[in-house]
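Colleague: Okay, predicted coordinates and the sequence, questions at the end:
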Amino acid sequence: MAETASDLSPDASAEIAAALNQALAETVVATMLAQNFHWNVTGMAFGPLHALFQTIYEDHFVGQDDLAERVRALGETAEGKLATHLERSKVTEGDASAEDREMIRHMAEAEETIGATLAGLSEVAAGHGDIRTEDLAIERGRIHDKFAWMLRAHLRDRV
């Protein structure tokens, strides 16, 4: 087990940082996705969706910083170009003119994608004994799972 980031080998730090940068890219794209939907949602659920999308992008903005700072703590470079994030991310941009249910679906899929990426990051970190990155990945994963659940709850059809 690595007691500090500096206890990790250069190869381990690079591998963990690559996984962190993947999570960072997806979080950056999802932040903008949530903000886009926050600005443009309409319909009967405007109020709660407008507020939920804001909660998501505010959380993700903080999450970006946590992920990037962990990359730096490992002595690696945190990716900072938007073009690089868009190219690398498995989360895609959304259509501002989409119907509210499509926005919800797209955002829920983004949350699930990030959750899966964070689970992979946790495994990489655990494999190198980096409990701090593993802990960060697990905590962020819980947050994304919760947002996915909250979004999917809006899609349940009424009986």
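Modeller: Yep, that arrived.
Colleague: Every contact and neighbour count from this point should use C-alpha atoms.
Modeller: Will do.
Colleague: For residue 116, see how far away residue 91 is.
Modeller: 11 Å (CA to CA, to the nearest Å).
Colleague: who's more crowded, those two?
Modeller: residue 91 (24 against 16; other CA atoms under 10 Å).
Colleague: Can you tell me the element the more buried one falls in?
Modeller: For residue 91, there is no enclosing helix or strand under DSSP states H and E.
Colleague: if I read this right, it contacts residue 30, doesn't it?
Modeller: Yes - the pair residue 91 and residue 30 passes the contact test of CA atoms under 8 Å, sitting 6.6 Å apart.
Colleague: Between the two, which contacts overlap?
Modeller: residue 110 (CA atoms under 8 Å, 6 or more residues apart in numbering).
Colleague: residues in contact with the residue nearest the centre of the chain?
Modeller: Centroid-nearest residue in the chain, with CA atoms, centre = their mean: residue 27, separated by 3.3 Å. By CA under 8 Å, 6+ apart, the residues touching residue 27 are 60-61, 63-64, 114.
Colleague: any idea which element it lies in?
Modeller: Short version, using DSSP H and E: residue 27 is in helix 10-40.
Colleague: Quick one: name whatever helix or strand follows that helix.
Modeller: helix 46-73.
Colleague: contacts for the following helix or strand past that following helix?
Modeller: Counting by DSSP H and E, the element after helix 46-73 in chain order, helix or strand, is helix 82-88. Helix 82-88 is touched from outside by 22, 24-26, 28-29, 79, 92, with contacts defined as CA under 8 Å, 6+ apart.
Colleague: hold the first one in mind and look at this next one:
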Amino acid sequence: MTQTAANLSPDATTAIAEALNQSVAETAVTTMLAQNFHWNVTGMGFGPLHALFQEIYEDHFVAQDDLAERIKALDAHAEGMLAGMLKRSKVTEHDGHADDKTMIKAMMDAQVTLAATLGGAGELAAEHGDTLTEDLCIARGQTHEKFAWMLRAHLR
């Protein structure tokens, strides 16, 4: 049975909101990672990588809002502090002092992590019948897998 945000149990709402907050945190950290790499990439691949990193951070900026708004639709608290996001995130910051291949690998790894986190959040939502959250997580996970593939192609 499909549940609406209003019909989810308090335990389900808490668990789903926690999974979404994990997703927001990792998306936020990855957004800044992409922007950092966009600013600092150099070398023969500068043009396409500069553009790809920009495409990633622009996509992720919108995604943060979509995920946080879903948390609010569940009537839960959306983590909005950078310190909290950094503490929670499995994606780590990078100082931007790296060659292009290191940047690509770090961004690819972040995309893989995000896809897995969103996959888990989607599965949790499905277990509770929250198809709206499940659909959001599936769509976002597909986007991150696509970015991971695009980045992986640069390393081959």
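Modeller: Yep, that arrived. Note that the structure is predicted; figures quoted are calculated from it, not measured.
Colleague: before we move on, the earlier item: which of the contacts of residue 27 of structure 1 has the most neighbours?
Modeller: For the contacts of residue 27 of structure 1, the largest neighbour count, defined by other CA under 10 Å, is 26 neighbours, found at residue 114.
Colleague: so that residue touches residue 142, yeah?
Modeller: No - counting by CA under 8 Å, residue 114 of structure 1 does not reach residue 142; the two are 10.5 Å apart.
Colleague: Leaving out chain neighbours, which residue sits closest to residue 69 of structure 1?
Modeller: residue 78 (7.6 Å; CA to CA, 6 or more residues apart in numbering).
Colleague: so what's the one you found up against?
Modeller: Contacts for residue 78 of structure 1 (CA under 8 Å, 6+ apart) come out as 17, 21, 68-69, 71-72.
Colleague: can you tell me how far whichever residue in structure 2 pairs up with it sits from residue 40 of structure 2?
Modeller: Matched by TM-score structural alignment, residue 78 of structure 1 corresponds to residue 78 in structure 2. According to CA to CA, residue 78 of structure 2 and residue 40 of structure 2 sit 31 Å apart.
Colleague: Quickly find the element holding the residue nearest to residue 16 of structure 2 when sequence neighbours are not counted.
Modeller: With sequence-adjacent residues excluded and distances taken as CA to CA, 6+ apart, residue 16 of structure 2 is closest to residue 125, at 6.1 Å. Taking DSSP H and E as the criterion, residue 125 of structure 2 maps to helix 100-127.
Colleague: still on that earlier bit, the match of residue 78 of structure 1 and residue 68 of structure 2: what is the separation?
Modeller: 6 Å.
Colleague: Buried residues, the helix holding residue 125 of structure 2. List them.
Modeller: 100, 103-126 (16 or more other CA atoms under 10 Å).
Colleague: mean shift between it and structure 1?
Modeller: Its aligned residues in structure 1 lie a mean 0.3 Å from helix 100-127 of structure 2 after superposition (mean CA distance after the TM-score superposition for structure 1).
Colleague: so that helix versus helix 10-40, what angle?
Modeller: In terms of direction (axes from the mean of the first three to the mean of the last three CA atoms, to 10 degrees), helix 100-127 of structure 2 departs from helix 10-40 by 160 degrees.
Colleague: any idea which helix or strand comes after helix 100-127 of structure 2?
Modeller: helix 131-154.
Colleague: ok, residue 153 of structure 2 to residue 90 of structure 2 distance?
Modeller: Residue 153 of structure 2 is 23 Å from residue 90 of structure 2, by CA to CA.
Colleague: Who has more neighbours out of these two?
Modeller: Ranked by neighbour count (other CA under 10 Å), residue 153 of structure 2 and residue 90 place residue 90 first, with 17 against 10.
Colleague: Identify the residue nearest residue 118 of structure 1 in space, chain neighbours excluded?
Modeller: residue 137 (5.2 Å).
Colleague: Tell me the spacing between that neighbour and residue 70 of structure 1.
Modeller: 11 Å.
Colleague: Between those two, which has more neighbouring residues?
Modeller: residue 137 (24 against 21).
Colleague: Does the more buried one touch residue 124 like I think?
Modeller: No - applying CA under 8 Å, one finds residue 137 of structure 1 not in contact with residue 124, separated by 10.1 Å.
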